[in-house]
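Enquirer: Next one to model:
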Amino acid sequence: MAGQILGDRYQVERQIGKQTGRWTLLARDLQTQELVVLKLLFIDEQLQWDDLKLFEREVEILKSLSHPSIPSYLGYFEHELPNAKALALIQTYVEGKSLEQCLQQGRLFTEVETKQIAKALLGILTYLHGRQPPIIHRDLKPSNVLLANRQLYLIDFGSVKRVSGNDTTAFTVVGTYGYMAPEQFSGRAVAASDLFSLGATLLALVTGTQPSSLPRVGTKIDYAKLPNVSPEFADWLGWLYEPNLDRRAKSTQEALHALDHGRQAETAPAKMIPARKPADTKITLTKEPTFLEITLPARMGQVQLQIDQQQISLTQKRLGIQTGRSQTSPRNDITKLECLQSADADGEATFIIWAGTQKYELKSTPAFTQPELDWLTYELSTWLKLPISR
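Expert: Down below sits the predicted model:
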């Protein structure tokens, strides 16, 4: 197709990629003389409905994105062919090498380089997952990450999915074996699914081997045998590349915090001893799978903490009426749970939930009793699925 003009404006220079019913072309915009990428989907008798749905979704979502590390949406047109019609998506062209090309050329990335790549990709994913509704890429892998002018770009949003409300299903199974989170095989996609793919990508970079081919102990990778990787970084990678969704990193913020500060040897929720609600407590706790509310007695009123799928909020109340503005943050920002106890004779304790740089402090007046501390520690840690540090 080299030399052919599409859409009365774009002269094809070469083919970048080809799949059944889909071509990716490098073309020159004859009006601006800039190079662009054209992604073509052929409308013929072989077209699958899911392919059309994914293509239209990619166009819709790219229109809404604006990030320096994501190629920009430039336009969309239809092109008549001799025996069919094609839909064409136009994007800015980024001249660089994919991480897959780097690996094929025999390049291995050091731990320091891999951590830098991890932070850059976590920054892009933070942007996507922070959209309302969140956007899940679903196909993060070395071939979909470009390295250009010392900057990383995330490309190919053909598998992208918006997750709204309680909708965590994708219906269409998409992704790449070895990089795709286990839950995606059943059509489910959540923010942590992209973190699994990120972990797989980073493993490939630091080992030069496809994750599915790395040495294993049982069903898990033998991280002790990874070359040139510190135990701390191997532990972090294993946390991302964890097949069990409940044991995997939950958010980009949580992953970034652990990458910078290490995964502390904290009390894991799964190992905690269940604690019952004390009979004489004035603290109320309501919990459901997607909602938690705690109300504590405080001076001249109450403090109420609420966490749902969208946000965390802390409100001061007096006689049941809100006093002042609520402190709120996105639910996905929650990364850490602490219980700090003073060294004074009264041993007053404070629970702190960290959401990004914001902290949500839970204190009771009178101070928590030990049974209340044990009960709330258990309930908060198991519900948030976060270890608790003291």
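
Enquirer: going forward, measure contacts between C-alpha atoms and count neighbours the same way
Expert: OK.

Enquirer: so Leu373 is in which element?
Expert: Using DSSP states H and E, Leu373 sits in helix 370-384.

Enquirer: hang on, Arg57 packs against Ile135?
Expert: No - judged on CA atoms under 8 Å, Arg57 makes no contact with Ile135 at a distance of 11.2 Å.

Enquirer: Overlap in contacts, those two.
Expert: Common neighbours of Arg57 and Ile135 are listed as Val160, Lys161 (criterion: CA atoms under 8 Å, 6 or more residues apart in numbering).

Enquirer: Looking at those two, which is more packed in?
Expert: Neighbours per residue (other CA atoms under 10 Å) separate Arg57 from Ile135, with Ile135 holding more: 22 against 18.

Enquirer: for the stretch 201-350 of the chain, what spans make up the strands?
Expert: 216-217, 220-221, 284-288, 291-298, 301-307, 311-318, 321-322, 327-330, 334-341, 349-355 (DSSP state E, counting those that start in this stretch).

Enquirer: I'd like the structure of this one too, to check against the first:
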Amino acid sequence: MAEVIGGRYEVITELGRKPGKRTYRVKDLQTSDECILKRLSFGEDMAWEDVQLFERETQVLQALYHPAIPKYRDGFEISLSSGQGFALVQDYIPAPSLAQSLTAGRLWTESQLKTLAKQLLDILIYLHSHSPPVIHRDIKPSNILWDELRQQAYLVDFGAVQTVISGATRTVVGTYGYMPPEQFGGRSVPASDLYALGATLIHLASGQNPADIPQENQRLQFSNLVNLSPGFVHWLQQLLEPGLDKRLNSAQAALRKLNNSHDWARTQSQLSQPEHSKVLWLQKTDELEIIIPPARTQGGVGLGGLIFLGAFALAWNSFIFFWTGFSLLAPFPINLAFGLFSIPFWVAGIGMAGLVFFGLFGKVRLKITSETISQTFELFGFRKQVTPSSSRSSITQIEHQVRHYTKDSDGDRVTVQPDLIIWAGTRQYNLGGKGLLSDPEIEWLANALSQYLEIPLKVKAKSEGA
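Expert: Next up is the predicted model:
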């Protein structure tokens, strides 16, 4: 004969068992509805924190009304052979958990993950909008149900829920692999749920438990384990930032970013690196290096311009050399005057020669870390930082100046060369000027940097009469 709990709930099957805790699927004998009943029994293996969490879960569920959260139905004390206990009854959702989906070997596609993520973010927006915010603290595949027929997600098991405003709690709850760093210290904020959501989505995409995925600087290195667009990977990385100051700080912000990630991905796929470009885009989780090789390896207009400039510099410096030599043969002080007169011409000639050497053998390196942006010019192993380093947070604008035409003071047509400028306060970091990059390369880098830094791209293009 089936066990009846509280004189009303007939046990159909046991769903889970932990020390002092049982979870059953039951039948309500008064309504014939199937429900979920969670039972907590007092005993030697029960900690006082378990009672507090159970009471908190009961109180919170009574105040929640969301179609994707199983509704609270009943709560009462019970007498057991081992002593007293508590029971909590909720609606039963006839759907498997995501953990069961993973056990079956299913890997979720990006489209499916986005559908799931949007629904879960909607739930989190509801929970976090309470005052104080309701923080689940244990989002993971086993606590999310998925109704395949209705394409609907449900968030269950609020046994770790937190509603206090204080910065830390004595009890550390959650599941390793899905918990953000701050939760290990007993601190939970709404963004803690976002980290757990990101870890859950990665588990579904890769089939690997986040606890088993390698980390670098506390960041999960998952991009090579999943088949996802760069835009969606970038969004997940924002959820999984170990530091709260860099993580997306609200479910609303995360949903907005997710809705815009398709633009990021579409632009990325439409504007790929030009076929013959030798520019290196070296991106890690928290660092980006762009290396522009010598113009001689690039070909095109840059190399042609260097050949012309090299020939002109050779002719210029040869003339100045002979002119200075003959000048020095003149009697003093005429030779001194001619020597001093030739200095600006030597400066110009050496400058042109330097440009040619840099174009043939030099490299430009732009480095953006989580803290700074810096740019160096490298030639024969020597490095020179033309513009001082700036903090990454000071980057305010990315400007793409496309090739266009204007008129000088005499009314003659003048070509304005394309350029790419990153503005960090009053400092500017130029890429692509002086013929180092082709127009398509500058356009590609401008869009890629705009997406990477999440700063709108300003396109500067103006054509005045030919």
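
Enquirer: still on that earlier bit, export the strands of the stretch 201-350 of the first structure to a markdown table and tack on mean neighbour count and distance to Ala204 of the first structure?
Expert: Shown next, in a markdown table, are these (neighbours: other CA atoms under 10 Å; distance: least, CA to CA, whole Å):
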| stretch | mean neighbour count | distance to Ala204 of the first structure |
| --- | --- | --- |
| strand 216-217 | 10 | 15 |
| strand 220-221 | 16 | 12 |
| strand 284-288 | 12 | 39 |
| strand 291-298 | 18 | 38 |
| strand 301-307 | 19 | 37 |
| strand 311-318 | 18 | 34 |
| strand 321-322 | 13 | 52 |
| strand 327-330 | 17 | 32 |
| strand 334-341 | 19 | 26 |
| strand 349-355 | 20 | 31 |
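
Enquirer: do you know which of those lies nearest Asn144 of the first structure?
Expert: strand 220-221 (23.4 Å; CA to CA).

Enquirer: That closest one vs the second structure, average distance?
Expert: When the second structure is superposed, strand 220-221 of the first structure averages 2.8 Å from its matched positions, counting by mean CA distance after the TM-score superposition for the first structure.

Enquirer: one step back: list the buried residues for the helix holding Leu373 of the first structure?
Expert: 371-384 (16 or more other CA atoms under 10 Å).

Enquirer: Name the residues that touch whichever helix or strand comes after that helix?
Expert: Sequence order places strand 388-389 as the next helix or strand after helix 370-384 of the first structure, per DSSP H and E. If you take CA under 8 Å, 6+ apart as the criterion, strand 388-389 of the first structure is touched by Glu266, Thr267, Ala268, Pro269, Lys336, Leu337, Glu338, Cys339, Thr377, Ser381.

Enquirer: Then stretch 170-180 of the second structure?
Expert: By CA under 8 Å, 6+ apart, the list of residues contacting stretch 170-180 of the second structure reads 49, 137-140, 160, 183-186, 192, 195-197, 199-200, 209-212, 240, 242.

Enquirer: which residues in the first structure form helices?
Expert: With helices called from DSSP state H, the first structure shows them at 49-64, 99-104, 111-129, 191-207, 231-240, 252-261, 370-384.

Enquirer: Centre of the chain to the fourth one, how far?
Expert: Taking the mean C-alpha point of helix 191-207 of the first structure and that of its whole chain, the gap between them comes to 11 Å (CA atoms, centre = their mean, to the nearest Å).

Enquirer: Report the angle between it and helix 111-129.
Expert: Orientation of helix 191-207 of the first structure against helix 111-129 (axes from the mean of the first three to the mean of the last three CA atoms, to 10 degrees) gives an angle of 160 degrees.

Enquirer: Report the mean deviation for helix 191-207 of the first structure after fitting onto the second structure.
Expert: Relative to the second structure, helix 191-207 of the first structure is 0.4 Å off (mean CA distance after the TM-score superposition for the first structure).

Enquirer: by contact count, what packs against that helix?
Expert: Applying 3 or more CA pairs under 8 Å, 6 or more residues apart in numbering; DSSP states H and E, we find helix 191-207 of the first structure packed against helix 111-129, strand 135-136, helix 231-240.

Enquirer: Then the second one?
Expert: Under the contact criterion of 3+ CA pairs under 8 Å, 6+ apart, helix 99-104 of the first structure touches strand 145-148.

Enquirer: Burial check on His129 of the first structure, number of neighbours?
Expert: His129 of the first structure: 24 surrounding residues under other CA under 10 Å.

Enquirer: Leu99 of the first structure matches what in the second structure?
Expert: In the second structure, the residue equivalent to Leu99 of the first structure is Leu98, according to TM-score structural alignment.

Enquirer: residue boundaries of the helices in the stretch 301-450 of the second structure?
Expert: Along the stretch 301-450 of the second structure, the segments classed as helices by DSSP state H, counting those that start in this stretch run 334-361, 439-453.

Enquirer: Can you add distance to Ser129 of the second structure and mean neighbour count and give the ones you listed back as JSON lines?
Expert: Compiled in JSON lines, these are given as follows (distance: least, CA to CA, whole Å; neighbours: other CA atoms under 10 Å):
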{"stretch": "helix 334-361", "distance to Ser129 of the second structure": "57", "mean neighbour count": "16"}
{"stretch": "helix 439-453", "distance to Ser129 of the second structure": "29", "mean neighbour count": "20"}
